[in-house]
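[1] The amino acid sequence is not available; the structure is as follows:
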C-alpha cells in the first residue's frame, strides 16, 4: 500500500494469484471423479434447445430482437428457436 504524494488517495494493490489458485483447486476438488466436461456442455446445449424451442410468434420476435442486439448468442444451424 502506498500513498500518492499529490493527493489524498491511497493506492492499494492486491495480488490475487494465490487466492485464484485456491479457488480453482476447490472447484476441482468439489467435482465428482466421473465429471465429464464434454457431457456437461452437451447438457447445456440441450437445455438451451429446450429453452428456445416452441416459442409463440411474439416470443420469437423478442428472441430475434435479443439476438440482433447481441444480448443472446445466435444459435448455430439446427439450434435456432423455431
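    Done, it's in. In this text, all values refer to a predicted model and were calculated from it rather than measured experimentally. Numbers count the residues shown, from 1 in each chain.

[2] Every contact and neighbour count from this point should use C-alpha atoms.
    Noted.

[3] would you say residue 35 is within a strand?
    No - checked against DSSP: H, G, I helix; E, B strand; the rest coil, residue 35 lies outside a strand; its state is coil.

[4] Strands of the chain, start to end?
    Counting by DSSP state E, the segments of the chain that form strands are 2-3, 10-11.

[5] What count of nearby residues applies to the nearest residue to residue 74 once chain neighbours are set aside?
    Spatial nearest neighbour of residue 74, excluding adjacent residues (C-alpha to C-alpha, 6 or more residues apart in numbering): residue 67 at 5.8 Å. For residue 67, the neighbour count with other C-alpha atoms under 10 Å is 14.

[6] before we move on, back to that, got the strands of the chain as TSV, with distance to residue 23 and mean neighbour count columns?
    TSV is the format used below for these (distance: least, C-alpha to C-alpha, whole Å; neighbours: other C-alpha atoms under 10 Å):
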stretch	distance to residue 23	mean neighbour count
strand 2-3	28	10
strand 10-11	25	10
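
[7] try it against this one:
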C-alpha cells in the first residue's frame, strides 16, 4: 500500500462518548486494614511502637555538635523534620 493510501489513524473518543466510571473501594480498604492488623499480630502495642520511635529519634538526633544542631534547626524550620522538644534536638 502506498503512503498516500494509508488509512487515517484512529481518533480518540470525543468527550460525549465517555462513560462515567467509578469504583467503590470501601470493602477493599476494610479488607486491607484487617490484613495489616492480622500481620501485626495480637501482641502489637501501638503505644510501645510510638515510644520506640521517640527513643530512636532521640538517639539519632541526640548529642549534636553546634554545626549539626544548626542544620537540624534549619531542617525543622523548613518542615523537613518534625519539631520536638521546643524545636531543639535531644541532648
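    On my side now, so go ahead. Computed from a prediction, not measured in an experiment: that's the story for all the values here.

[8] Mind telling me the TM-score for this superposition?
    Aligned and superposed, the two chains score 0.75 in TM-score terms (TM-score structural alignment, normalised by the length of the first structure); 77 aligned residues with a C-alpha RMSD of 2.3 Å.

[9] Residue 54 of the first structure: which of the strands of the first structure is closest?
    strand 10-11 (53.5 Å; C-alpha to C-alpha).

[10] With the second structure overlaid, report how far that closest one is off on average.
    Once fitted to the second structure, strand 10-11 of the first structure is off its aligned match by 5.2 Å on average (mean C-alpha distance after the TM-score superposition for the first structure).

[11] to the chain's geometric centre, what's the distance from that strand?
    32 Å (C-alpha atoms, centre = their mean, to the nearest Å).

[12] same deal with stretch 16-30 of the second structure?
    23 Å.

[13] what's the span of it from first residue to last?
    The stretch stretch 16-30 of the second structure measures 35 Å between its terminal residues, going by C-alpha to C-alpha, to the nearest Å.

[14] Using TSV, lay out the strands of the first structure together with distance to residue 36 of the first structure.
    Shown next, in TSV, are these (distance: least, C-alpha to C-alpha, whole Å):
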stretch	distance to residue 36 of the first structure
strand 2-3	46
strand 10-11	43
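
[15] my guess is the residue nearest to residue 74 of the first structure meets residue 73, correct?
    Yes - between residue 67 of the first structure and residue 73 there is a contact under C-alpha atoms under 8 Å: 5.9 Å.

[16] how deep is the residue mapped onto residue 15 of the first structure from the second structure tucked in, by neighbour count?
    Matched to the second structure by TM-score structural alignment, residue 15 of the first structure sits across from residue 24. By the criterion of other C-alpha under 10 Å, residue 24 of the second structure has 7 neighbours.
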